[in-house]
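Enquirer: Turn this into a model:
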Amino acid sequence: MISTRPICTEDIELVCRHREQMFRESDAPGRTEEILETQTAHFRSWLARHLGDGSYFGYVVEDRGKPIAGIGLMTIEWPPGPSHPTQDRRGYVLNVFVEPSHRKQGIAKALMDRADQEFARRGVAFVILHATKMGRPLYEQLGWSVTSEMAKSLC
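Expert: Model prediction:
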């Protein structure tokens, strides 16, 4: 029996494991185990703080009480721009992960639909995410479009 519940502070290790596995499976270069372990150690304390104050929220999907998927959501301050000319915030989707045993069953789509509903409930009209190669087809099917964002590491 599949069920969905809000994420809570007791899910910190689950989210860390999902996030680390998501990056491990992604198509980006330079993701060594050492970097992933370091990232997770710092993410764990960040996540505890943001789950605690409610600025990181989301959902966990369970199959017979066992977590099989999750999604993280945030509302971030952002200046009004052409995509959201009257709002000073954006929704942000992160840490979308479905266990390999449960992929291709519509779970990620259901989580994304739930995210849309949650952002709408919070009055957020524009949402962003960073897609892995594996996730990109689903997001495009759901109406997401590629943007011109670029990145540069300064360290």
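
Enquirer: Please make it C-alpha for all contacts and neighbour counts, starting now.
Expert: Fine.

Enquirer: In the protein, where's the longest helix?
Expert: For the chain, the longest helix by residue count, based on DSSP state H, is helix 33-53.

Enquirer: next helix or strand past that helix?
Expert: strand 56-63 (DSSP states H and E).

Enquirer: quick revisit: buried sites along the longest helix of the chain?
Expert: Across helix 33-53, burial judged by 16 or more other C-alpha atoms under 10 Å covers L36, T40, F43, R44, L47, A48, L51.

Enquirer: and if you look at stretch 81-97?
Expert: Those would be H84, Q87, R89, R90, G91, Y92, V93, L94, N95, V96, F97, for stretch 81-97 by 16+ other C-alpha under 10 Å.

Enquirer: Please enumerate the helices of the protein.
Expert: 12-25, 33-53, 107-121, 136-141.

Enquirer: The ones you listed: which one's closest to M150?
Expert: In terms of C-alpha to C-alpha, the element of those nearest to M150 is helix 136-141, at 16.7 Å.

Enquirer: From the contact counts, what lies against that closest one?
Expert: Applying 3 or more C-alpha pairs under 8 Å, 6 or more residues apart in numbering; DSSP states H and E, we find helix 136-141 packed against no helix or strand.

Enquirer: roughly how far is that helix from the heart of the chain?
Expert: 14 Å (C-alpha atoms, centre = their mean, to the nearest Å).

Enquirer: try stretch 68-76
Expert: 4 Å.

Enquirer: let's see this one next to it:
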Amino acid sequence: MYTDMGSALERVQAASADSLKWLRCGLESGAYSGVLIETGGWVVAGAGVIWQEFPPSPRSLVTTRAYILNVYVAPPQRGQGLARHLMQALLAECAVRNVSLISLHASDAGKSTYEKLGFTTTNEMRLIMETL
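Expert: Alright, predicted model coming up:
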């Protein structure tokens, strides 16, 4: 997924072990959920959601928010609506959990899929600080 988006293979490999550990902890604690689509015994698409706790606000009294990430469809399966199916499954889980505020960061390729599902562009800003 990350190499398809232009990340160097060395950086992806360096992050793999830590990512796997994080995913295991998130799945065990319930802080992360994932969905996969399998064809012929192979995973061809997947997506995840981080369940984040925030204080209540005028916009939402519900304290859990969802951050969707790692939406990926293998190149041979693209254009078949699999990303939409993944998103619909995650949004259904949000509804079950009564989560009404859902965010994600869209790639250029995925933006139209998210817009068709009702996502809109926001004014979110980001700062990436140097780490030790």
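
Enquirer: residue nearest the centroid of structure 1?
Expert: Nearest to the mean C-alpha position of structure 1, counting by C-alpha atoms, centre = their mean, stands L94 at 1.8 Å.

Enquirer: can I assume that residue is in contact with L129?
Expert: Yes - L94 of structure 1 lies in contact with L129 (C-alpha atoms under 8 Å); the separation is 6.4 Å.

Enquirer: follow-up on the earlier one: and for the residue nearest to the centre of structure 1, nearest residue in space, chain neighbours not counted?
Expert: G72 (5.0 Å; C-alpha to C-alpha, 6 or more residues apart in numbering).

Enquirer: Next, the contact list for the one you found, please.
Expert: Y56, F57, G58, Y59, V93, L94, N95, V96 (C-alpha atoms under 8 Å, 6 or more residues apart in numbering).

Enquirer: Please report how far it lies from L111 of structure 1.
Expert: Distance of G72 of structure 1 to L111 of structure 1, computed by C-alpha to C-alpha, to the nearest Å: 10 Å.

Enquirer: okay, and the common contacts of the two?
Expert: Common neighbours of G72 of structure 1 and L111, counting by C-alpha under 8 Å, 6+ apart, are Y59.

Enquirer: which of the residues in stretch 120-130 of structure 1 are buried?
Expert: Those would be V124, A125, V127, for stretch 120-130 of structure 1 by 16+ other C-alpha under 10 Å.

Enquirer: Identify the residue spatially nearest to the alignment partner in structure 1 of S103 of structure 2, adjacent ones excluded.
Expert: In structure 1, the residue matched to S103 of structure 2 (TM-score structural alignment) is I128. Sequence neighbours aside, Y92 is the residue nearest to I128 of structure 1 in space, at 5.1 Å (criterion: C-alpha to C-alpha, 6+ apart).

Enquirer: for the alignment partner in structure 2 of that neighbour, what are its contacts?
Expert: Per TM-score structural alignment, the equivalent position to Y92 of structure 1 in structure 2 is Y67. Counting by C-alpha under 8 Å, 6+ apart, Y67 of structure 2 touches V49, I50, W51, Q52, I102, S103, L104.

Enquirer: what do you get if the cut-off is 6 Å, keeping everything else the same?
Expert: Residues counted as contacts of Y67 of structure 2 (C-alpha atoms under 6 Å, 6 or more residues apart in numbering) are V49, I50, I102, S103, L104.

Enquirer: Quick check: the fourth one vs G26 of structure 2, distance?
Expert: Put plainly, it is S103 of structure 2. The value you get for S103 of structure 2 to G26 of structure 2, if C-alpha to C-alpha is used, is 18 Å.
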